[in-house]
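> Predicted structure and sequence below. I'll ask about it afterward.
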Amino acid sequence: MRHPLARALTGALALITVAAVAPLASPAPAAADSVVVGGYSVQVEDSPWVVALSSRDRFGGTRAGQFCGGVVVAPTKVMTAAHCLSRTVLGTDVTGVRDLAVVSGRTRLLGTGGREIPVSATWIAPEYSPGTNSSDLAVLTLAEALPASHAIGLAGVGDPAYAPGTSATVYGWGDMTGSGSYASSLRAASVTVLPDSACGQAYPGGLGGRYLESTMLCAGHPRGGRDACQGDSGGPLVARGRLIGLVSWGSGCGRADSPGVYTRISAVAAS
């Protein structure tokens, strides 16, 4: 049975306290200096397409109900990971979450400013496979429109932003160290897009999960220490000013031999 780390806040314990949530795999200590693992502080004004998914009803008010990330791709559309809307994460069917919302324009989850916009509809890619995390994509429709300037462009098939060796940035409010220390302010980490061959070697199948290059890409750092982590699921991976991936899964956080795996936007955006 496969146990990759699905990078959302999961389980009923999240209703009681965020700190009690443990990852599905036991990560080794990460060489992290901040969050996202190995990251640095950023202001949401500089990346207005980054948003937080929230439900205080399901996850409490400690972090404004944040449990996943998302990215604005049109004034009323937000992409996130399909597994963020699963019963495993939410503890109920997504249609039963009464206060599902997107937090936009707020660097600190409990800060002032920004908007909390209700989600009016959800769509999950029909090809999504919970068993493999293939096509791990969902789209949220917002009840109110955001400015068009908040949306980021998508990298299509053949875009050089997907080339191995390309510098990319992942964003989120997730775990700082891989051991349950969560961020209250938006962070980012610089990673490098890796060749499919390296991703396949890292995740050949079995307990660590299988990398599927048709719908996934992976990114990390040769020495580890830079990665998305628990709570970052659905957040954006950006290269050359375009969206190339969504945080999906991985084994541990910040391991040199276990890079983060992302939903490949060019493979799923046209679904």
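Thanks, I have it. The model shown is predicted, which means the values in this text are computed figures rather than measured ones.
> okay, CA-based contacts and neighbour counts for the rest of this
Will do.
> residue boundaries of the helices in the stretch 101-250 of the chain?
196-202 (DSSP state H, counting those that start in this stretch).
> all strands for the stretch 151-271 of the chain, in order.
167-172, 187-193, 216-220, 236-239, 242-250, 260-264 (DSSP state E, counting those that start in this stretch).
> Adding distance to Val103 and mean neighbour count, write those strands out as JSON lines.
Output for these, formatted as JSON lines (distance: least, CA to CA, whole Å; neighbours: other CA atoms under 10 Å):
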{"stretch": "strand 167-172", "distance to Val103": "12", "mean neighbour count": "26"}
{"stretch": "strand 187-193", "distance to Val103": "15", "mean neighbour count": "24"}
{"stretch": "strand 216-220", "distance to Val103": "26", "mean neighbour count": "28"}
{"stretch": "strand 236-239", "distance to Val103": "15", "mean neighbour count": "28"}
{"stretch": "strand 242-250", "distance to Val103": "17", "mean neighbour count": "29"}
{"stretch": "strand 260-264", "distance to Val103": "22", "mean neighbour count": "30"}
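> and the comparison structure, right after this:
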Amino acid sequence: MLFYCLSCTVIISTTTLIGCGSRKTIENPTDIVPEELLEIGLIGGTPTEIKKFPFLVSIQKLSIPRCVGSLITASWVLTAAHCLVDLNRKTIFMLDPYEFTLISGRTVMASGTMEGQERSAEMFIIHSRFQRPYLKYDVGVILTTKPFVLGPTTQPVELYTMPPEVITFFPSCTLIGWNTGKHSFDDYEGPDLKPNSMKLEMMELKLMSSAQCKAILRGLISMDSVCTYLEEQCPGQSGSPLICGESLFGIFSWTAGCTNSSLPAIFVRVAKIYIWVHNVTHGQYIESFRKRSSLAEESGRASFNLIYLLNICILPIVYW
């Protein structure tokens, strides 16, 4: 389970950053390590069912819950870019899709549960402007090896496409995800430490004005971001969708702190990256980095070798 907390919550004309439970003085902004896996799950949510949010997908690495995604077509899942890269490297290094499984149509994630559908990942694509440490343009998509079968508990979500300059008033928006409990991602590395169950929950979040968010997090957000208040709440897993009205409005990226309404949660603004998502899911790989599954690459090489052997062995016999 990935949950990100930026190492700073408030920056006030100094280099002292108030971290999640610790203080750190940064000599250079590029030295900031922006992500920190918190030993905490979704807080402040209420139970819900997958049929109310049939676009929700659990992204798992080696059967370990890692992030949340949103089904945007039968074959494509939208999530945060940092879910698809190796966080132990300072440079951007994409993980192997072969290790990932996508699960839809499931209210409770529990071992042995047969509810829903499972698909393997074939390809990852992330935005080429994705930056660490500040997680700008933190957006990525996953192509499945075969499409999900659409039904009452598996349906794509509509993307919010109104440009950011068009102001739409939403009294509140809804974040959805599985409550993984008070565990860090590392707690799940052992086969005996996987959670017994992860229940689907939802929470209402109020949008914060861009001016106020920028005042709190100076220089750490851009036009591709949208902020919400956290009133005794914690958003949970990275990539969780923020639904405003009936559309996917934001993708959870990181937070400067939990259960404190003065500190925001940061989401990727879907309207800002909508055109990019449309392009890459239609074969136009502009401003993107791609990574295919090692299994798919092996299959491709095997097919090429077979064709090559046929050409050099069989065709000469035919012509002879």
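Here it is on my side, so go on. Bear in mind the structure is a predicted one, so any value in this text is a computation, not a measurement.
> returning to what we had before: closest to Val37 of the first structure out of the strands of the stretch 151-271 of the first structure?
Between Val37 of the first structure and the strands of the stretch 151-271 of the first structure, the tightest spacing by CA to CA is seen for strand 187-193, at 7.0 Å.
> Using a markdown table, lay out the strands of the stretch 151-271 of the first structure together with distance to Leu154 of the first structure.
As requested, the strands of the stretch 151-271 of the first structure are exported to a markdown table (distance: least, CA to CA, whole Å):
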| stretch | distance to Leu154 of the first structure |
| --- | --- |
| strand 167-172 | 14 |
| strand 187-193 | 16 |
| strand 216-220 | 15 |
| strand 236-239 | 9 |
| strand 242-250 | 5 |
| strand 260-264 | 11 |
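> out of the ones you listed, nearest to Gly156 of the first structure?
Across those (criterion: CA to CA), the nearest stretch is strand 242-250, sitting at 8.2 Å.
> Give me the contacts around the closest one.
4-7, 80-81, 133, 136-137, 152-155, 161-162, 217, 228, 232-238, 258-266 (CA atoms under 8 Å, 6 or more residues apart in numbering).
> how about a cut-off of 6 Å?
Residues outside strand 242-250 of the first structure that contact it (CA atoms under 6 Å, 6 or more residues apart in numbering) are 4-7, 153-155, 233-238, 260-265.
> residues in the second structure aligned with that strand?
Aligned by TM-score structural alignment, strand 242-250 of the first structure corresponds to residues 247-255 of the second structure.
> what's the mean distance for the matching stretch versus the first structure?
Once fitted to the first structure, stretch 247-255 of the second structure is off its aligned match by 0.4 Å on average (mean CA distance after the TM-score superposition for the first structure).
> buried ones in the biggest helix by length in the second structure?
In terms of residue count, the longest helix belonging to the second structure (DSSP state H) is helix 294-319. Within helix 294-319 of the second structure, the residues scored as buried using 16 or more other CA atoms under 10 Å are Ala296.
> Check which helices and strands that helix sits against.
Helix 294-319 of the second structure is packed against no helix or strand, with contacts defined by 3 or more CA pairs under 6 Å, 6 or more residues apart in numbering; DSSP states H and E.
> now that helix: how far from the chain's centre is it?
Chain-centre distance of helix 294-319 of the second structure: 38 Å, with CA atoms, centre = their mean, to the nearest Å.
> swap in stretch 47-63 of the first structure?
Distance, centroid of stretch 47-63 of the first structure to centroid of chain: 12 Å (CA atoms, centre = their mean).
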